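# Build the 3D model from these lines:
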Amino acid sequence: MAMEEATADATAGAGTEAAGTAAYTVKRYPVAPGHRVNVRSGPGTGYSLVKVLPEGVRVPINCQKPGQTVTGPYGTTALWDNIANGQYVSDAYVNTGSDGYVAVRCS
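Below you'll find the predicted structure:
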C-alpha cells in the first residue's frame, strides 16, 4: 500500500503569547489507476454528484461510514470515505490496503 504523508502544524492556545504547536499527519491514498472517480454528497450513488476526481489523484480519508454497496477495482464494499466536508467516494475505488476501516467512523 502506497501512502503519501503531509505534515501540517495546528496552533493551540490562540490568543496567548506562548502559543504551542502540535504536528499531525494526513495520509493520502491513491484512487484506482485509469478511473475518474465520482465524489458524492453522501455515502451512495443516489446522493448528488459534487465533482469528478481526475485519474491519478490521491485523497485524504478524514473518516469512513457505511452506505450503499458498490463494486469497483478493489472489491465490493459498503464502506464510503469522507475526503472533505460533504464529499464521499466509495472505498471500492481507493487503494487503502485494507477491506475494513482505516480511519475513524464518521459521526
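
# rest of the way, CA atoms for contacts and neighbours
Noted.

# burial measure for the closest residue to residue 54 other than its chain neighbours, as a count.
Setting aside the residues directly before and after it, residue 54 is nearest to residue 36 in space (C-alpha to C-alpha, 6 or more residues apart in numbering), at 5.0 Å. Taking other C-alpha atoms under 10 Å as the criterion, the count of residues near residue 36 is 15.

# With the one 3 residues further on instead?
If you count neighbours by other C-alpha under 10 Å, residue 39 ends up with 25.

# One more, please, to line up against the first structure:
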Amino acid sequence: MSVDRAEEAATQSLHYYSVAPGVRLNVRSGPGTGYNLVRVLPEGAQVPIFCQAPGTTVSGPYGTTNIWDNINNGEYVSDAYVQTGSDGYIAPRCG
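The predicted structure follows:
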C-alpha cells in the first residue's frame, strides 16, 4: 500500500468526537497543562483522535483522567473534555 493510500484509508476511517457542550477547550503542545497553549477550540468543536498519551491528570465534564488526546501534529487536549464513550484508551498510544 502506498503512503497516499495509507493516508487516504486512515482519513476515511477517522472518527470525530464532540468536545463537552459550552466548553472552549485549550489545545496544548504536549500531553499536559505544563505545555504551551497552541490555540483554543470554540464551543461545539469536534476533534479527531490520532493517538493518546498519559500526562497531567485533569478533571472535567467526562471525569478525571490523565489521558490526553492527540488531535493534530503537536496538538493535545485532555480526554476529560472529549466525549469518547470510554474512561480508558480508545486509540493507540502516541509515540
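
# For the spatially most central residue of structure 1, which residues are in contact?
The residue at the geometric middle of structure 1, judged as the C-alpha nearest the mean C-alpha position with C-alpha atoms, centre = their mean, is residue 61 (2.5 Å). Applying C-alpha atoms under 8 Å, 6 or more residues apart in numbering, one finds that residue 61 of structure 1 lies in contact with 27-29, 81-83, 103.

# hmm, back to that, now check structure 2 for the residue matching the residue nearest to residue 54 of structure 1.
Aligned against structure 2 by TM-score structural alignment, residue 36 of structure 1 finds its counterpart in residue 24.

# residues in contact with its match?
With contacts defined as C-alpha under 8 Å, 6+ apart, the neighbours of residue 24 of structure 2 are 40-43.

# Compare the contacts of residue 61 of structure 1 and tell me which is most surrounded.
Greatest neighbour count in these, by other C-alpha under 10 Å, goes to residue 81: 30 neighbours.

# show me the contacts for the residue in structure 2 that that residue lines up against.
Superposed on structure 2 with TM-score structural alignment, residue 81 of structure 1 falls opposite residue 69. The contact partners of residue 69 of structure 2, taken as C-alpha under 8 Å, 6+ apart, are 31, 49-53, 76-79.

# Kindly reformat those as CSV containing secondary structure and distance to residue 7 of structure 2.
Listed next are the contacts of residue 69 of structure 2 as CSV, based on DSSP: H, G, I helix; E, B strand; the rest coil; distance: C-alpha to C-alpha, whole Å:
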residue, secondary structure, distance to residue 7 of structure 2
31, coil, 24
49, coil, 15
50, coil, 12
51, strand, 15
52, strand, 19
53, strand, 21
76, strand, 20
77, strand, 23
78, strand, 25
79, helix, 24
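
# want to try CSV for the residues you listed, with distance to residue 63 of structure 2 as columns?
What follows is the contacts of residue 69 of structure 2, written out as CSV (distance: C-alpha to C-alpha, whole Å):
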residue, distance to residue 63 of structure 2
31, 17
49, 18
50, 21
51, 19
52, 16
53, 17
76, 17
77, 14
78, 11
79, 9
